[in-house]
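>>> structure of the sequence below:
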Amino acid sequence: MPHGLLRGKAWKFGDNINTDLISPAQYMEMNYEEIGRHAMEGVMPGFSDRICKGDFIVAGENFGSGSSRETAQIALKYAGVGGVIAKSFARIFFRNSINTGLPVLELEEINKIEQGDELEVDLGAGIIKNLSKNESYVVPPLPANVKELVEAGGLIPYLRAKHKK
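Presented below is the predicted three-dimensional model:
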């Protein structure tokens, strides 16, 4: 798939999913792969064993509230999550997602997406296609500089690549 175009299945969650539910604190000191094996364990045990690489988390309001540590985003990335679509995000979670290369998009009509729907997301155009329902939803597209950070895998890989040039 071209850069900026993502595809995967929707995994639905509700409102106020905080960072302790996304990445339980007892795994915080482990390596990234192990942290990823425990992603979303606080709300759905076994989540990382059930998803396919590239699947999306679709959630309600205030996704990622709580701690500012980046282990929540790391857990999701290493579990294979392709991105998070939510009605709203805690601001620090949103920024940390960009810094770690995890695509995040805000969608007001989150209730139109159901568990298991097949989604195709165009980060540059700001379009989420629900292939299961033959519907499209428009979201604010990621600004070019933010999209570039996400596609590079986050701030550190982006800066490393820039420095090599």
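
>>> every contact and neighbour count from this point should use C-alpha atoms.
Will do.

>>> His38 touches Ala75, doesn't it?
Yes. Counting by C-alpha atoms under 8 Å, His38 does reach Ala75; the two are 7.0 Å apart.

>>> also this sequence, please, to line up against the first:
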Amino acid sequence: MQLQGNTHVYGNNIDTDRIIPGKYTKTLDTSQLAAHVLEDLDPKFKENVKEGDIIVADNNFGCGSSREQAPLALKSAGISIVIARSFARIFFRNAINIGLPVIEVPDHHIEKGDIVEVDLSEGIVFNLTRNEKYYGTTMPLVMIDILQEGGLISYLKKNKDYIL
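Sure, this is the predicted structure:
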């Protein structure tokens, strides 16, 4: 699974309230989530994000709460993958469950506006802007299958005969 896009870069401890403020989490309308994603952290994000863009962060991305709306808001805004040095475990799993690719890359030098390509199966990130390669964690095949199906529910529906 390969993804390529323009980067939006953030720091450490970006919590779920910064990703999507709690006052917007009472809706099932994903366009409303997308309209308010990262608005407190980066008020210009909504204006600048394009379909296929990539979020890059430092440590502990998605900490704070177990709200599934955080990765859903990012995905709904067009984010194709989140790269971070580390993730809060519940955010990582919620992202996979809703079909948003994520990869931990402990040592990267990605800056805002860099164009990167991610080979999720191999755990490799190519910074095309800087001609650098970074190594991240490789994702288990079952998680890649879940992502390719668009999330856990779609995966389980497709594979219901095999999961008993």
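
>>> what would you report as the TM-score here?
TM-score of the superposed chains, computed with TM-score structural alignment, normalised by the length of structure 2, equals 0.94; 161 aligned residues with a C-alpha RMSD of 1.3 Å.

>>> didn't Gly123 of structure 2 look like it was pressed against Gly136?
Yes. Judged on C-alpha under 8 Å, Gly123 of structure 2 makes contact with Gly136 at a distance of 4.8 Å.

>>> compare neighbour counts for these two and give me the winner.
Per other C-alpha atoms under 10 Å, whichever of Gly123 of structure 2 and Gly136 has more neighbours is Gly136, with 22 against 17.

>>> which residue in structure 1 aligns with the more buried one?
If you follow Gly136 of structure 2 across to structure 1 using TM-score structural alignment, you land on Val139.

>>> go on, Val82 of structure 2?
Aligned by TM-score structural alignment, Val82 of structure 2 pairs with Val84 of structure 1.

>>> average offset between the host helix or strand of that match and structure 2?
Using DSSP states H and E, Val84 of structure 1 falls within strand 83-86. In this overlay with structure 2, the average offset of strand 83-86 of structure 1 from its partner residues is 0.6 Å by mean C-alpha distance after the TM-score superposition for structure 1.

>>> name the helices or strands packed onto that strand?
On a contact count with 3 or more C-alpha pairs under 8 Å, 6 or more residues apart in numbering; DSSP states H and E, strand 83-86 of structure 1 meets strand 56-59, strand 104-106.

>>> now mean neighbour count too, for those strands, in a markdown table please.
Shown next, in a markdown table, are these (neighbours: other C-alpha atoms under 10 Å):
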| stretch | mean neighbour count |
| --- | --- |
| strand 56-59 | 26 |
| strand 104-106 | 22 |
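
>>> hey, where'd the helices end up in structure 2?
Under the criterion DSSP state H, helices of structure 2 are mapped to 16-19, 30-36, 45-48, 69-76, 89-98, 141-148, 152-158.

>>> what lies in contact with the third one?
Helix 45-48 of structure 2 is contacted by residues Ala35, His36, Val37, Leu38, Glu39, Ala77 when judged by C-alpha atoms under 8 Å, 6 or more residues apart in numbering.

>>> if we use 10 Å, what do you get?
His8, Ala34, Ala35, His36, Val37, Leu38, Glu39, Ala77 (C-alpha atoms under 10 Å, 6 or more residues apart in numbering).

>>> okay, now the third one: neighbour count?
The tally of other residues near Ala35 of structure 2 (other C-alpha under 10 Å) stands at 18.

>>> please name the nearest non-neighbouring residue to the residue of structure 1 sitting at the aligned position of it.
In structure 1, the residue matched to Ala35 of structure 2 (TM-score structural alignment) is Arg37. Take Arg37 of structure 1 and drop its neighbours on the chain: the residue closest to it by C-alpha to C-alpha, 6 or more residues apart in numbering is Ser48, 5.6 Å away.

>>> coming back round to it: so how far is Tyr32 of structure 1 from the match of Gly136 of structure 2?
Here the criterion is C-alpha to C-alpha, to the nearest Å. By it, Val139 of structure 1 lies 30 Å from Tyr32 of structure 1.
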